[in-house]
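Chemist: Could you look at this predicted model? Sequence included:
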Amino acid sequence: MPQLTDLRIHPVKSFAAVPVEQAEVEPWGLAGDRRWMLVDGAGTMVSQREDPRLARLAATLADPDTLVVSSGDDTLKVGTPDGPLLRVKLFDQAFEAVDAGDEAARWFSELLGGTLRLVYLDEAARRPTETPTSLADAYPLLLTTPASLAALNELIAADHPDDPVKGAAVPMNRFRPNVVVDGADAWAETGWRRVRIGEVEFRVVQQCGRCVMTTLDQETGARRGPEPLRALGRHRKFAKTLAFGMHLAPAGRLGTLRLGDRVTVLEEGPLPTPE
């Protein structure tokens, strides 16, 4: 029987993942997941795509209203802001988020260089998405499975039979999932349309299109070559999407996810066409 074996939140978009034993499910994702984001001087999102060093920044929630960010011996504490709204842009979406203030802006600008500001999404309705979503790229949650990762790593190894470095296995953290479900067959999740994890039901929206962030070492921020994108392009390409993992959205009653929760497939069907 499939079960939830890993649960992760990312308090600041594109910063290091935080493993948790349980998490409340809100209509727009897991509580504490991707409610904060760095933007540049033009208000445009800054992610690991632009600055791989973000992978090394640890952000945690000391309590629901206090964000703590650490870099080496330097620490920043920021309370949930109630300041002015700032016009920001996440990919092609423009909306307003709450500015976290000048102290946070100075801290990040001095640490990383350039002009940076930290913003907070206080209401999902501020972001114009069909499915309520925090500051995640597309949908509230991302689900992956170890069986599919093992199958992908077999494909990577087979594509590089004479080069153990290029054919090295890719760890799960490259894909930055929220929920990891063990006990399912490889790629089974691509046929799931509706699932229950513990007490919470989700609709499975679509496959997740992968980008250059999957080539970054999440411990160091270093680029590690073309994998897994090369293998996904060769073996798991759907339309223009290099797919790994499934986007989820809460469906119906909310609740709490806990490690060890049973995962029940409620509905299966044809694979949605990636956007």
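Modeler: Alright, I've got the coordinates.

Chemist: can we go C-alpha only for contacts and neighbour counts from here?
Modeler: Will do.

Chemist: Tell me how far the residue most central in space within the chain lies from Gly43.
Modeler: In the chain, the residue lying closest to the centroid (C-alpha atoms, centre = their mean) is Arg176, at 4.7 Å. To Gly43, Arg176 is 24 Å away according to C-alpha to C-alpha, to the nearest Å.

Chemist: All the helices of the stretch 1-150 of the chain, residue numbers only.
Modeler: Under the criterion DSSP state H, counting those that start in this stretch, the stretch 1-150 of the chain contains helices at 102-112, 146-159.

Chemist: what's the most buried one of those?
Modeler: Highest mean neighbour count of the helices of the stretch 1-150 of the chain: helix 146-159, a mean of 18 (counted as mean count of other C-alpha atoms under 10 Å).

Chemist: Which elements pack onto the helix or strand following that one?
Modeler: Next helix or strand after helix 146-159 toward the C-terminus (DSSP states H and E): strand 179-182. Using 3 or more C-alpha pairs under 8 Å, 6 or more residues apart in numbering; DSSP states H and E as the contact test, the elements touching strand 179-182 are strand 3-9, strand 141-144, helix 146-159.

Chemist: Put this next to the previous one:
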Amino acid sequence: MTSRVIVGVSAASAAVVVGLYLWKKWKSSRKVAEVTQLYIYPIKSCHRMELKTSECGSRGLKYDRCWAIAKKVEDGNRILSQAQYPKLVVVVPELWPLSNGKVELHITAPGMSPLVVPEELPPSSPTVVSDSDGCISGEGQDVGDEASLWFSKYLGIECRMYYMSPSHQPRTSFANTSSLLVVTENALDDLNSRLQTQLLPIDRFRGNIVLRLPEDGSAAGRKYPEDSWTHFTVGSVKLRVQRPCTRCVKTTVDQEEGVLKGPEPLKTLRTYRMYSRSNKILQSRQNGIFGICCAVLEGGTISIGDGVYVPYSIF
């Protein structure tokens, strides 16, 4: 075998080895964060429910935003939001499991007697409900007069309560456009370091999954590594990042008192965390961003303490 042939074979072999290495690196992943908190919001715009573990399907965490309150308007049934009715956030739901695999929704609120809403309802025709921005439009089953009268009395307006079963498979539940909202404690630390007012808790942002990234920035060598994520795994669940979450006036509602508390965090977020589709980050568009909206590629289970893994980049 001539030296030229030997060199050619060696070069080809080296290329194969390098190619296999890069392919393996791309297919593998690294741990970048850990789950520290896990939340669902069984009733849209109402109080959170903290979990230690949760099933996660195509619609997100089980029972997240399966119920909603809506009022009749000229063009249909409009879902009520804490932006217009901030006292909704002090309506506290609890899920009580039953022996038949269903749940009961136990609800309390200041000045109101407790309310129990069964998940299992008599058959009825679904009602289409939507929000004022057209972000949410889904079919919900009216849960009956007792719950509707309870919420009508509490809010001081005529309204109805609707339920969307977790087995129903639209794009999302009554959530705003995405199945899951992921936020980081690191982003909150950065925000709080910039605020001129009192520090804010993570509950202002109503995330489903709260993460803690390494303090040394080793997740990606930058302050907001989640900006560059396209997909990642948490627990046994595979997620795809849809976009950064542009925040609205709901983040100004105190989640324990149910009242609007002024311009923060929106005022400060606008100074350093803005979003545009063209440049993705750090350009002007509406309000600041906080968190990432995610779609579920493959369901499973998520628990506190689970690692978060992103694929290695070839480059």
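Modeler: Arrived safely, thanks for sending. Everything quoted here is computed from the prediction, not taken from an experiment.

Chemist: Can you tell me the closest non-neighbouring residue to the residue nearest to the centre of the first structure?
Modeler: Ala17 (7.1 Å; C-alpha to C-alpha, 6 or more residues apart in numbering).

Chemist: Now do the strands in the stretch 1-150 of the second structure.
Modeler: Remark: strands assigned in the stretch 1-150 of the second structure by DSSP state E, counting those that start in this stretch are 29-40, 49-50, 53-57, 60-61, 67-73, 76-79, 92-97, 103-108, 115-118, 127-130, 137-142.

Chemist: Can you give the contact residues for the last one?
Modeler: Residues from elsewhere that reach strand 137-142 of the second structure, judged by C-alpha atoms under 8 Å, 6 or more residues apart in numbering: 124-131, 160-164, 170, 173-174.

Chemist: Of those, keep whichever come out buried.
Modeler: Burial by neighbour count, judged by 16 or more other C-alpha atoms under 10 Å, picks out Val129, Ser130, Asp131, Arg160, Met161, Tyr162, Tyr163, Met164, Ser173, Phe174 from the contacts of strand 137-142 of the second structure.

Chemist: Give the aligned equivalent of Thr230 of the second structure in the first structure.
Modeler: Here Thr230 of the second structure is matched to Arg193 in the first structure, going by TM-score structural alignment.

Chemist: Look up how far Pro52 of the first structure lies from the equivalent of Ile107 of the second structure over in the first structure.
Modeler: Matched across to the first structure, Ile107 of the second structure falls on Val69, judged by TM-score structural alignment. Using C-alpha to C-alpha, Val69 of the first structure is found at 16 Å from Pro52 of the first structure.

Chemist: Lys237 of the first structure too?
Modeler: Distance, Lys237 of the first structure to Pro52 of the first structure, by C-alpha to C-alpha: 25 Å.

Chemist: who has more neighbours, those two?
Modeler: Pro52 (20 against 16; other C-alpha atoms under 10 Å).

Chemist: Give the full set of residues in contact with the equivalent of the more buried one over in the second structure.
Modeler: Under the alignment (TM-score structural alignment), Pro52 of the first structure pairs with Pro86 in the second structure. Pro86 of the second structure is in contact with Val253, Gly258, Val259, Leu260, counting by C-alpha under 8 Å, 6+ apart.
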